[in-house]
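Generate coordinates for the sequence data below:
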Amino acid sequence: MDTRTIIDKIKQNKKQPNLRFRLKRETEAFTDLLFLSLFDIETPIDKNLPLLQEKFDLLADLACWDPEKACSSIWEDYLQALPEILEKLNLDAQAIADCDPASLSIEEVYLAYPGFYAIAIYRLAHELYKKKFPLVPRLMTEYAHRQTGVDINPGAHIGKSFFIDHATGVVIGETAVIHDHVKIYQGVTLGALYVAKNLSDTKRHPTIENNVTIYANATILGGETVIGANSIIGGNAWLTSSVPPNSKVYHNPEIEIRTHQNDK
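Here you go, the predicted model:
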């Protein structure tokens, strides 16, 4: 094939007229500026609000190609929600500082803890998800996922004082519900028991009640699965059914001692 034919064939197969990867880059820039404006003492929120609105309007132009959706009007409501989101995030940071003996200061949590960063971007994205802003909330949490290894779907519902320690490998599905003062560790999955497109409008992920601790690499699956308040789920546990409040669930590994005799 000559060059002209190759170009024509490629153009024929670029079938998504609204697929602009610039949206991804602009979402990341908006997310960075929003995070710094809320937390960084050297990034003035008053001066940045007009710039944030400008970036948001650009996202609305790129993401809201449905003429029946007036996405730009979401900004004012979103702006009104930011103080409450920040209050929740300060509670998250304090929970991490209070629970982790390795944290030497609250500033360390904001600056160095990937779990806090993932929670922060989730909370900022969740507010847009509730307003049905297309694509951008998912791009925000995927940006955090790429940086931290924590995959929180923006549709999840997470209560106050949430603590993720070490962070890497955590997965929290779209319909998961997490109540207040929950602590989870690296590798925890709050996932679906079945994966099928026709289940998109059903609750597929578990509910975690108040004051639950879930240790590393535990897997909890299913929309009807409820982990009762004040429970402890041990590392590597696998759960597909509910447990009552005040439970302790542990994985019991089987250990086989190999000898030269049974190797033969």
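
When you work out contacts or count neighbours from here on, use the C-alpha atoms and nothing else.
OK.

ok, how many other residues are close to residue 65?
For residue 65, the count of nearby residues is 13 (other CA atoms under 10 Å).

List the residues that contact it.
For residue 65, the contacting residues are residue 18, by CA atoms under 8 Å, 6 or more residues apart in numbering.

which residues in this structure form strands?
151-152, 157-158, 163-165, 171-172, 177-178, 183-185, 189-191, 207-208, 213-214, 219-221, 226-227, 232-233, 238-239, 248-249 (DSSP state E).

quick one more, to check against the first:
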Amino acid sequence: MNDITHLNGKYDWGIDTLVAQLRDLRVQSLETRSRRDKPPKLPSRKELQIILEGLSAVLFPNRLGLPDLNDEGIDYFVGHTLETLLRELYKQIRRELQFISGHEGVDKVANEQAISIARQFAARLPTVRALVDTDIQAAFEGDPAARSPDEVLVCYPGITAIIHHRLAHILYQLGAPLVARVIAEVAHSATGIDIHPGAQIGESFFIDHGTGVVIGETAVIGRHVRVYQAVTLGAKRFEKDDNGLLVKGNARHPIVEDDVVIYAGATILGRITIGHGSTIGGNVWLTHSVAPGSNITQAYARSELFHGGAGI
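As a prediction, this is how the structure comes out:
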């Protein structure tokens, strides 16, 4: 006989009990985290993903915009799309500010601050476009498989990730770190590339292949840097305060100077400096600074040749 009771064509799943148990746990969790009975809504990941797709189309309307756009309609498309997207972005920023303040509903201070952040973000979109152009060119010049910059834009996950990052980094700087983090995680899910929005990245940045790349919050990357898949720019250790809690925001990730190449699988940890013009080989584990022009590789594996099976 089944453990689940069958009554009048329906199964008794114990829904009422489950709902009550989940409610009790939810209330307990909220009291532990924030002491709020009804916390304000968080920014919506789904809405931000739509905003990101629209912003990418605004930045590159000929390649990522509507398929039937002509020269006469591009400016109208960009203007109309921007008007809609910035209004929606403002709402998501306002949600973050209300969540932080603990106020739900009409909050004049949060409202004005959200408008200001959205306006400043919009003013920096031309800078983002110019930076991404340098990233696309770096990828085209750095990958012999790339046949055109347009191919790089529409096909390379590293470009998708860096577009998201350059947008998220502005929001992070302007005071919307949660919205920025959601944007970073949208890119992470789509590309397998995990870049914290706090990371500072210079022009002409190229991530080749990309899957498994991790770049931490306080990493600083110079100009004309190229990294390959599975590279980690991470923290060596996490400092704790007197209460045993992790210290937030301290500089704990590497500084990578200009014209550095980091090959696949390299792990670079701690607040160390990779001097300009250096090359870091594949699968290298590095926890100390290296001088400019360094060439760091794995130690050669010791091998012995056994003739006729000798020594086996």
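
so can I have JSON lines of the strands of structure 1 showing distance to residue 200 of structure 1 and mean neighbour count?
Formatted as JSON lines, those follow (distance: least, CA to CA, whole Å; neighbours: other CA atoms under 10 Å):
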{"stretch": "strand 151-152", "distance to residue 200 of structure 1": "17", "mean neighbour count": "24"}
{"stretch": "strand 157-158", "distance to residue 200 of structure 1": "16", "mean neighbour count": "20"}
{"stretch": "strand 163-165", "distance to residue 200 of structure 1": "27", "mean neighbour count": "24"}
{"stretch": "strand 171-172", "distance to residue 200 of structure 1": "15", "mean neighbour count": "23"}
{"stretch": "strand 177-178", "distance to residue 200 of structure 1": "16", "mean neighbour count": "23"}
{"stretch": "strand 183-185", "distance to residue 200 of structure 1": "26", "mean neighbour count": "22"}
{"stretch": "strand 189-191", "distance to residue 200 of structure 1": "13", "mean neighbour count": "25"}
{"stretch": "strand 207-208", "distance to residue 200 of structure 1": "17", "mean neighbour count": "26"}
{"stretch": "strand 213-214", "distance to residue 200 of structure 1": "26", "mean neighbour count": "24"}
{"stretch": "strand 219-221", "distance to residue 200 of structure 1": "15", "mean neighbour count": "24"}
{"stretch": "strand 226-227", "distance to residue 200 of structure 1": "20", "mean neighbour count": "25"}
{"stretch": "strand 232-233", "distance to residue 200 of structure 1": "27", "mean neighbour count": "22"}
{"stretch": "strand 238-239", "distance to residue 200 of structure 1": "22", "mean neighbour count": "18"}
{"stretch": "strand 248-249", "distance to residue 200 of structure 1": "30", "mean neighbour count": "14"}
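
of all these, which lies closest to residue 141 of structure 1?
With CA to CA as the criterion, residue 141 of structure 1 lies closest to strand 151-152 of these, at 6.5 Å.

Give the aligned range of the closest one in structure 2.
Aligning strand 151-152 of structure 1 against structure 2 (TM-score structural alignment) gives residues 194-195.

and residue 179 of structure 2, what pairs with it in structure 1?
Under the alignment (TM-score structural alignment), residue 179 of structure 2 maps onto residue 136 of structure 1.

what's the first-to-last distance across stretch 101-109 of structure 1?
In stretch 101-109 of structure 1, first residue to last residue: 12 Å (CA to CA, to the nearest Å).

all helices for the stretch 1-150 of structure 1, in order.
3-13, 22-39, 45-63, 74-99, 106-112, 114-130, 136-148 (DSSP state H, counting those that start in this stretch).

Adding mean neighbour count, write the ones you listed out as TSV.
Formatted as TSV, these follow (neighbours: other CA atoms under 10 Å):
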stretch	mean neighbour count
helix 3-13	10
helix 22-39	18
helix 45-63	16
helix 74-99	16
helix 106-112	15
helix 114-130	23
helix 136-148	22
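
Quick one: these as CSV, columns for distance to residue 252 of structure 1 too.
What follows is the helices of the stretch 1-150 of structure 1, written out as CSV (distance: least, CA to CA, whole Å):
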stretch, distance to residue 252 of structure 1
helix 3-13, 53
helix 22-39, 42
helix 45-63, 48
helix 74-99, 26
helix 106-112, 33
helix 114-130, 28
helix 136-148, 30
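
Among those, which comes closest to residue 176 of structure 1?
With CA to CA as the measure, helix 114-130 is the member of the helices of the stretch 1-150 of structure 1 nearest residue 176 of structure 1 (12.7 Å).
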